[in-house]
Every structure is written in C-alpha cells, then in structure tokens.
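1. need coordinates for the following:
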Amino acid sequence: MKTKIVLIAIFSLICAQGFSQDSFGSVNYSIGLPSGDLKDFTDNVSGRGVAVDYAFMLKSNVSIGFGIGLQTFYEEKGYSSLTDGTQTLSGKQFNYVNALPLYINGAYYFGNSPNVKPYLGIGLGTMYVDKRADIGIFEVVNDGWAFLVKPEVGLQYKAAANIGLNLSYRYNYASDIDNVGSMTYSSVMIGAVWFY
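-> Take a look at the predicted model:
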C-alpha cells in the first residue's frame, strides 16, 4: 500500500512539472443569482458560494480544465402550507437549495497582453442539487443529479509572476430533475489565480 501511495505521489509531481508554466488554479468567491424554478423556490441573491478551478494551456490562447463549486440559496417564506402527496403541512417555511456543480471546461483568451486577458469559456458536467423545504418540525427533501452547461465570460489579471485576479460571470444551466425542477442560476465571481 505504501508503495502505491509513493508511486501516485511521484506520478502527480511528474504531471505537475509537465504542466508547469502553462497551468493555473483559481479559488473564486461566488454570488448566486437564481432564475427559473430556483427563483420561484428561493428568490434571494446568495453570497454563499465558492468555485475551485484548475486548467492548463493547450496553446497560448486556449485552455482546458476542470472544476467544482458549491452555491447555497436560502429564503424564509413565512407562514405557509405545503402539500406533498396526500399530506398538507402548515407552519413557518424555510427553503434551502445546495447546488454542487462538477465540470470540465475550456476557454479562449483574447488579446496579446501578458497581464490582462479577457476570455470566453464553456463548461459541461453535472450538478447535484439538494432542495429542502422546512415547515415547522417537518422537512420535505428532493434531490438529484442534472446535466450542466456553463457558459462564462471573464477577465484574468496577472498582478505578479505567479499570482493574479479573476473576475467572471457564469450562467449555470442545469437540466430538469424530477421533483426538483430546473435549478438554473447565474454567478458573479471574484477570486485569486495561481499560475504554475
């Protein structure tokens, strides 16, 4: 077992060296803006989100990578009634949605400036959605996996040799899930970038 761990560590270091000077990682703070079925369930803008991305450059202006994120939404609905099947629940209602997108992405970078790079990107993957309605002491939970398409427009600013800033706007389109709906939202993101 120890031999396997050592081999995996060595392989990871070799791969990281292979991508060095041509790859970057970013950690982004995300503000989520709900739309569609999600807006009907939780109408509030959410400042509770994060995304972590890693990409390497195929050419000087094209990157490919992968990422994961988490965006949470919450809204207090007040006193209401909810019917689920043959049961009706009444009480103070709180709605929660947790969205976990997992994706691969590609981006095209415009311009020749080494420090400021506007870009357009697209991501494909899946999103796990956990949708909850708490009414009094009862909880109605619906969850599932959806197909994800994630177009993005952004700007990378290289502040120093190995660090920079990322500003972007993402539209996270998730396909319809039974008993959940389409949990589509936009993200306004700001984050730190590390160039390798």
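2. hey, let's count contacts and neighbours off CA atoms from now on
-> Noted.
3. this structure: strands as residue ranges?
-> 23-34, 48-59, 62-84, 87-109, 116-135, 138-158, 163-174, 185-195 (DSSP state E).
4. so can I have a markdown table of those showing mean neighbour count and distance to Lys2?
-> Converted to a markdown table, the strands of the chain look like this (neighbours: other C-alpha atoms under 10 Å; distance: least, C-alpha to C-alpha, whole Å):
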| stretch | mean neighbour count | distance to Lys2 |
| --- | --- | --- |
| strand 23-34 | 21 | 29 |
| strand 48-59 | 18 | 28 |
| strand 62-84 | 17 | 28 |
| strand 87-109 | 18 | 30 |
| strand 116-135 | 20 | 33 |
| strand 138-158 | 18 | 35 |
| strand 163-174 | 20 | 35 |
| strand 185-195 | 20 | 31 |
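5. now these as TSV including distance to Gln17?
-> Converted to TSV, the strands of the chain look like this (distance: least, C-alpha to C-alpha, whole Å):
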stretch	distance to Gln17
strand 23-34	10
strand 48-59	12
strand 62-84	16
strand 87-109	21
strand 116-135	24
strand 138-158	21
strand 163-174	18
strand 185-195	13
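6. those strands: which one's closest to Ile8?
-> The closest of those to Ile8 is strand 48-59. By C-alpha to C-alpha, the value is 19.0 Å.
7. other SSEs contacting that closest one?
-> On a contact count with 3 or more C-alpha pairs under 8 Å, 6 or more residues apart in numbering; DSSP states H and E, strand 48-59 meets strand 23-34, strand 62-84.
8. what residue of this protein is the furthest out?
-> The C-alpha centroid of the chain is most remote from Thr86, which lies 35.8 Å away (C-alpha atoms, centre = their mean).
9. next, the structure of the following sequence, for comparison with the previous one:
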Amino acid sequence: MKYLYAILLCSIGHSALAQSYASAQYSINFPMGNTADFISKPSFRGLTFDYRYEVTPRILVGVSAGWYTFYNEAGYDSYTSKDESITASGQQFRYMNSVPLLVMADYYFSEADLKPFVGVGLGTTYNRVDLEMGMYTWRADPWQFSVAPEAGLAYKIAEGTSALVSVRYNMSFSSRDLDSQSFLGLNLGLVTSLGR
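-> Modelled structure (predicted):
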C-alpha cells in the first residue's frame, strides 16, 4: 500500500510540473485521392486549433480541431449521383467543408529550441460536399472516421512562445454517403505555453 501512495504522489507531483500548450495555425490544403478528383484546386482557407498536455518533456497528448474549405468551378460537365438515380449536365460549382475533431499524440525528438516532431491523430471529420448545377444542389454531409499523421518543427522565438510549421495528412475513411476523402495540409502558426 505504501508503494501505491508513493506512485500516486509522484504522479500528482509530475502533473503539477507538466505544461500545457495551445496553438493557432493557418492551413493550406492540397486535395488528394477522391477529394482531388472532385476538387483539384488547393485551398488557402483553413484554420487549425490545437491543445497539448505534456506527459513527459518529449511526449504530448491533446486535441485538434480545424475548418478547411475547398472550392472549384468545374465548367460545363455531367454528373451522376452516387446511387446512379440522377444524371444532369450544366455549369458546375463544387464545394467541400471539412471539420476534423481529433485526439492527438506527438513525440518530440529534442528538448532544444528547435524541436522536430512527429504525431498522429484519430477521430472523426465532418465533410460537407456540395455540387451546384443551375437550380439543383447535391449534398453529402457525413461524419467519417479519420486518421491524421503529422510531422513538423517547433522553434522557440520567445519565452513560452514557439513558431510552428507542420505537414499533416488528413484521411477520412469511406462512409455510406461519401467515399474516402484526403488532403495534405501545410500548417503555419504559433504555440503558446499555458503554464504549469
């Protein structure tokens, strides 16, 4: 029993010393796979917000949320619905809004001012896909299981503040209403310490 108390006290002591961090990032996203088949243009409209808690100086866990919008004017084309019940032709406008909600884990290779890291996220993504053609709109808006591996660099620019650059591959798996969606995101932002 004494050992259990000792372990508990050490854990509480470590938690009191552990830091937490918040970051805001501007995200540029490049469609891949089925997403690129539907919308080929990169998106310059994206935001990512992250929170991390320091488990050890090199291992951080937390959450991530983002909002990324894609748009493409496809010109005159034909479109067949997924269930093949409708085919229409006309000037097409294609949109996708992607909102991932992920649980993240990161590993930092260094404790110096320049910190390379890798991470992975698991969770769900709300993907709303719209195809507008004249007076008609086709829409799919499922929640899809998602995985998001990431690699990046954090560089300390002031006490408690670091600049961040990372590349994250966002992959949402097929659901009943929508095929798998994927895109590669370039994230640029700032990380701020929230204290101990």
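10. of all the strands of structure 1, which one is nearest Phe41 of structure 1?
-> Evaluated over the strands of structure 1, closeness to Phe41 of structure 1 peaks at strand 87-109, with 6.9 Å, by C-alpha to C-alpha.
11. for that closest one, packing partners?
-> Strand 87-109 of structure 1 sits against strand 62-84, strand 116-135, strand 138-158, with contacts defined as 3+ C-alpha pairs under 8 Å, 6+ apart.
12. got the contact list for Asn115 of structure 1?
-> Asn115 of structure 1 makes contact with 156-159, according to C-alpha atoms under 8 Å, 6 or more residues apart in numbering.
13. mind running it again at 10 Å?
-> 156-161, 164 (C-alpha atoms under 10 Å, 6 or more residues apart in numbering).
14. for Ala174 of structure 1, same thing?
-> Shown in contact with Ala174 of structure 1 (C-alpha under 10 Å, 6+ apart): 99, 101, 125-129, 145-150, 181-185.
15. again, 8 Å this time
-> 126-127, 146-149, 182-184.
16. mind checking what it lines up with in structure 2?
-> The pairwise alignment with structure 2 assigns Ala174 of structure 1 to Ser172, based on TM-score structural alignment.
17. spatially, what comes nearest to its match if we skip its sequence neighbours?
-> Using C-alpha to C-alpha, 6 or more residues apart in numbering and skipping residues adjacent in sequence, the residue nearest Ser172 of structure 2 is Ser146, 4.3 Å away.
18. chain center to the longest helix along structure 2, what's the gap?
-> In structure 2, with assignment by DSSP state H, the single longest helix is helix 2-17. Relative to its chain's centre, helix 2-17 of structure 2 lies at 34 Å (C-alpha atoms, centre = their mean, to the nearest Å).
19. so what's the spatially most central residue of structure 1 up against?
-> What sits nearest the mean C-alpha location of structure 1, by C-alpha atoms, centre = their mean, is Gly69, with 3.4 Å. With contact set as C-alpha under 8 Å, 6+ apart, Gly69 of structure 1 has these partners: 49-52, 99-102.
20. ok, now how distant is it from Asn112 of structure 1?
-> Distance from Gly69 of structure 1 to Asn112 of structure 1, counting by C-alpha to C-alpha, to the nearest Å: 30 Å.
21. residue in structure 2 matching Met119 of structure 1?
-> You called it Met, but residue 119 of structure 1 is Tyr. Using TM-score structural alignment, the partner of Tyr119 of structure 1 in structure 2 is Phe117.
22. enumerate every residue touching its match.
-> By C-alpha under 8 Å, 6+ apart, the residues touching Phe117 of structure 2 are 106-109, 151-154.
23. quick revisit: can you list which of the contacts of Ala174 of structure 1 carry over to structure 2?
-> Mapping the contacts of Ala174 of structure 1 onto structure 2 (both residues aligned by TM-score structural alignment, their matches' C-alpha atoms under 8 Å) leaves 126-127, 146-149, 182-184 still in contact.
24. which among those gets closest to Thr3 of structure 1?
-> For the kept ones among the contacts of Ala174 of structure 1, the nearest to Thr3 of structure 1 is Thr126 (33.9 Å; C-alpha to C-alpha).
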